[in-house]
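Engineer: here's a sequence, model it:
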Amino acid sequence: MRRLVAALFALAGLALVGNGLWIHAKALLAQVLLERAFATTVATGQVTRPWPWADTWPVARLTVPRLGASVIVLAGSSGQALAFGPGHVERTPDAGERGVAVYAAHRDTHFAFLRDVRPGDVIVVTRGDGRVFRYHADAATVVRFDATGIDPLASGYALALSTCWPFDAVAPGPLRYLLHATLEMDAVH
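Structural biologist: As a prediction, the model looks like this:
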């Protein structure tokens, strides 16, 4: 009986480890497919889905050179999109356009690097049309999810990166960390 119980525990442990490895393998494969889809979008000018059944597609690449951070930004901010990368929040302008472009992602995955961004850091956004825009991080704020104060139609050219706060929390909460950045003026068209 002891051997049977031990064997069942060993099988359960292997199943859990296998499931964890499978999740990480899927995440790595998704990043490869997102990179390819974004490269194809930039090269052809045609929206390219990362896999046939995807309900989102790459719209930009966001990099913070000082940190070596780079992520592919997806269309929309649904839970399905955010599972694979940052999402471009609906009804906000594209990066480089007048107003505030807003990207959101999870604090423990794709936007974990935000905790290390400092005022003055350069944030580079390459859109799917190949245009490149350089922003400078201005400041960060912590606000309630329903009181961000972001006006996507504000004058000027800005970028807001949003994630849950605090970074090391294990449960969801009502607070959001917002990193504000301003477009370099010579990059405005």
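Engineer: please make it C-alpha for all contacts and neighbour counts, starting now.
Structural biologist: Fine.
Engineer: please enumerate the strands of this structure.
Structural biologist: In the chain, the strands defined using DSSP state E lie at 58-64, 69-75, 87-88, 99-104, 122-127, 132-144, 157-164, 175-183.
Engineer: for the one residue sitting closest to the centre of the chain, give me its contacts.
Structural biologist: The centroid of the chain falls nearest to residue 86 when counting by Cα atoms, centre = their mean (1.9 Å). Listed by Cα atoms under 8 Å, 6 or more residues apart in numbering, the contact set of residue 86 reads 71-74, 77, 103-106, 110-111.
Engineer: next, the structure of the following sequence, for comparison with the previous one:
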Amino acid sequence: MRRSRGWRIGLCSTVILTGVLLLAQGSYMQAKAYFAQYLIEQAWRQTLEDKQPHKPWSWADTYPVAKMTLMTADDLALVDSTFYVLSGASGRNLAFGPTMVQGGGLLTQGGNRIIAGHNDTHFSVLNGIKPGRVIIFQDANKQKRQYRVSSTQIVHETDNSALMPSYYDQLTLITCYPFNALQTGSSYRLIVRALPV
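Structural biologist: You can find the predicted model right below:
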């Protein structure tokens, strides 16, 4: 009887300790993600001051190249989401924010600016986006340009037409599709195109 009770207490203690450790790990990851966004914002402010790239932390292999603001559908004076666009479209950089795939660099002049983001984090706001939504794009020159979503399209990952260079100014946002999928690694992409207002 005593042995059985001791075994139960030990099992309960192990389950509780495991739960506390998992909760602490999840909280640590959330805190780390929020702190990373703060550091990226600070790096962007420095970039606006001197027009030079600034890493958000010393070992980063990326830096913010633009700020992108998605306005709400109903009121153009209300901000829905703000993103700091990072240079270098690697998986590691995508964990911290949308990344510039093409048309990058600090001082960009027109062309097809292609920005990729994860559909379960930063670009989750693109779920159900409709033509007409306004995006404000700010570069390192402090120049702000308004773009209006002109079209959305779902394509297979082998369709590279969205990556083609363009002579006219446009934003192309790319994320995996469908949203809220049970498995990662979808072979479809949502392409959102926006043209200058």
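Engineer: quick one: TM-score?
Structural biologist: Laid over one another, the chains give 0.91 as their TM-score (TM-score structural alignment, normalised by the length of structure 1), with 183 aligned residues with a Cα RMSD of 1.6 Å.
Engineer: can you lay out the strands of structure 1 as CSV showing distance to residue 35 of structure 1?
Structural biologist: What follows is the strands of structure 1, written out as CSV (distance: least, Cα to Cα, whole Å):
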stretch, distance to residue 35 of structure 1
strand 58-64, 8
strand 69-75, 7
strand 87-88, 15
strand 99-104, 18
strand 122-127, 13
strand 132-144, 17
strand 157-164, 20
strand 175-183, 24
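Engineer: hey, which helix is longest across structure 1?
Structural biologist: helix 2-44 (DSSP state H).
Engineer: what angle sits between that helix and strand 58-64?
Structural biologist: 100 degrees (axes from the mean of the first three to the mean of the last three Cα atoms, to 10 degrees).
Engineer: so where in structure 2 does helix 2-44 of structure 1 end up aligned?
Structural biologist: Mapped onto structure 2 using TM-score structural alignment, helix 2-44 of structure 1 spans residues 8-50.
Engineer: have a look at how far, on average, the matching stretch is from structure 1.
Structural biologist: Following the fit onto structure 1, the mean deviation recorded for stretch 8-50 of structure 2 is 0.7 Å by mean Cα distance after the TM-score superposition for structure 1.
Engineer: work out the gap between that stretch and the centre of the chain.
Structural biologist: 18 Å (Cα atoms, centre = their mean, to the nearest Å).
Engineer: before we move on, the earlier item: to residue 42 of structure 1, which of the strands of structure 1 lies closest?
Structural biologist: Counting by Cα to Cα, residue 42 of structure 1 lies closest to strand 122-127 out of the strands of structure 1; the figure is 7.9 Å.
Engineer: chain center to the closest one, what's the gap?
Structural biologist: Per Cα atoms, centre = their mean, the displacement of strand 122-127 of structure 1 from the mean C-alpha position of its chain is 13 Å.
Engineer: before we move on, what about stretch 63-70 of structure 2?
Structural biologist: Using Cα atoms, centre = their mean, the offset of stretch 63-70 of structure 2 from its chain centre is 10 Å.
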